[in-house]
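**Q** here are the coordinates; sequence isn't available:
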């Protein structure tokens, strides 16, 4: 039997989703909780990987067991998990349904706070006393929908079969001092969203213009793009199947 888990987590204390030697990951904690309640060694498969310090307001994972789960499974898991990881739902699916490969889109948000706010230090990148032109950034962001090869924004040392991604949404929204970048695609490269945000900030600060942004994408060279903004402002927000 295959089950899906819907969960969220604060990524501050974790070296990302994926299990790695000698560091703490979200997947490790979920594996332990599911293994405990099922009394089997379970390795959950996530819908994707988030990097160190990145948050997820919605993540899915799946696992296989031989016996049907009974009782309030989310409650059982949450009683075993740290408080910065929360399970909302556990449900049975078709045995062929895959948390990663069957996802048709993923959405991220990146949050920037203009000024200082001590209550948002762990959940936003705070930019002090700088005027950013959101209209310029949105104009440049539209170019992302014209391209499919995003090698420019990929981490250099990464093993991928293709740099192609189909971006269907890329827009900045402002509410008071909070700027939020919304981006949706069928898949993302490692560090891609943070590199895109860093480069679009250069547009908003008028360090580069829209045509420079286009040339940066076309160059397929990471060194031409902007900085990789801090992980703490990035949230995986929605996965569609």
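**A** Perfect, thanks for sending it. Fair warning: this is a prediction, and the values are worked out from it, not measured in the lab.
**Q** Could you use CA atoms for every contact and neighbour count after this?
**A** Noted.
**Q** can you give me the helices in the protein?
**A** For the chain, the helices defined by DSSP state H occupy 26-38, 73-80, 134-141, 192-204, 210-219.
**Q** In addition, the following structure is provided for comparison:
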């Protein structure tokens, strides 16, 4: 039977989500914990590849079990053995062919900026001494609410499925002494959100004009511009959405 596992983690102590040869990753830690509790080798496949230092309040992965499990009980057992910076929030049975990455309808990220030094946010937000007006930030962010080729806003190595993304939301929100950039799309490219945030701030501070941004999105000039990749620790994967038809009811005796 196949299950979706919902995961929350702080990314500071890990070399990103995906297993790699020379780094300690979130996927590795969870696979080891599942293997220990289920007494067999378990491989999980995630919805998104968060980079080193990036966080998640809702990462989703799928795994298979040859015997039915009690999701509530396994969730508790996993949280008992996982480190304090990783939490399992739910395990849900899904149809056999469900895929955490390819069946996702949308992914939503948040990039958090604090306007004064706060030790409680030092690993989860970027501190900027001054920030542009919220209205100006949203005016620039609106340029990105399109379906387009975002190759210039991604790391050049990511060409697996092309560069077309449909951005459904791109907006800044003021929350207390923080400003948070929310962006939702059907898919994202590597480094895309952090590059978009850096570009918006660059335009808002007069270091780039909005016409240049529009050209990068719509016309793809021959010269690749130098864009700013914001620090990883300000970024959080906050939601992954799926069609309700993927989920099934399970009776556990």
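**A** That came through fine. From a predicted model like this one, the values you see are computed outputs, not experimental measurements.
**Q** follow-up on the earlier one: pick the most deeply packed of the helices of structure 1.
**A** Ranked by mean neighbour count, those are led by helix 192-204 with a mean of 23 (mean count of other C-alpha atoms under 10 Å).
**Q** sorry, back to before: tabulate the helices of structure 1 in a markdown table, adding columns for distance to residue 109 of structure 1.
**A** Output for these, formatted as a markdown table (distance: least, C-alpha to C-alpha, whole Å):
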| stretch | distance to residue 109 of structure 1 |
| --- | --- |
| helix 26-38 | 19 |
| helix 73-80 | 25 |
| helix 134-141 | 14 |
| helix 192-204 | 9 |
| helix 210-219 | 20 |
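**Q** I'd like to know which of those helices is closest to residue 119 of structure 1.
**A** For the helices of structure 1, proximity to residue 119 of structure 1 was assessed by C-alpha to C-alpha; helix 192-204 is nearest, at 21.8 Å.
**Q** The closest one vs structure 2, mean deviation?
**A** The superposed helix 192-204 of structure 1 is, by mean C-alpha distance after the TM-score superposition for structure 1, a mean 0.6 Å from where its aligned residues fall in structure 2.
**Q** Let me know how buried residue 162 of structure 2 is, in neighbour terms.
**A** 11 (other C-alpha atoms under 10 Å).
**Q** and it, what does it touch?
**A** Residue 162 of structure 2 makes contact with no residue, according to C-alpha atoms under 8 Å, 6 or more residues apart in numbering.
**Q** For the residue sitting furthest away from the middle of structure 1, give me its contacts.
**A** Each residue of structure 1 has a distance to the centre, and by C-alpha atoms, centre = their mean the biggest one is for residue 67: 32.2 Å. Residues near residue 67 of structure 1 by C-alpha under 8 Å, 6+ apart: residue 1.
**Q** What lines up with it in structure 2?
**A** Aligned counterpart of residue 67 of structure 1 in structure 2: residue 67 (TM-score structural alignment).
**Q** Check the gap between its match and residue 5 of structure 2 for me.
**A** 16 Å (C-alpha to C-alpha, to the nearest Å).
**Q** Ok, residue 17 of structure 2 next?
**A** 14 Å.
**Q** residue boundaries of the strands in structure 2?
**A** 2-9, 45-46, 55-64, 86-94, 106-114, 126-127, 147-149, 164-175, 178-185, 235-241 (DSSP state E).
**Q** With mean neighbour count and distance to residue 221 of structure 2 as extra columns, can I get the ones you listed in CSV?
**A** Conversion of the strands of structure 2 to CSV gives the following (neighbours: other C-alpha atoms under 10 Å; distance: least, C-alpha to C-alpha, whole Å):
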stretch, mean neighbour count, distance to residue 221 of structure 2
strand 2-9, 22, 38
strand 45-46, 20, 34
strand 55-64, 22, 33
strand 86-94, 20, 42
strand 106-114, 23, 28
strand 126-127, 20, 31
strand 147-149, 16, 12
strand 164-175, 17, 16
strand 178-185, 21, 24
strand 235-241, 22, 28
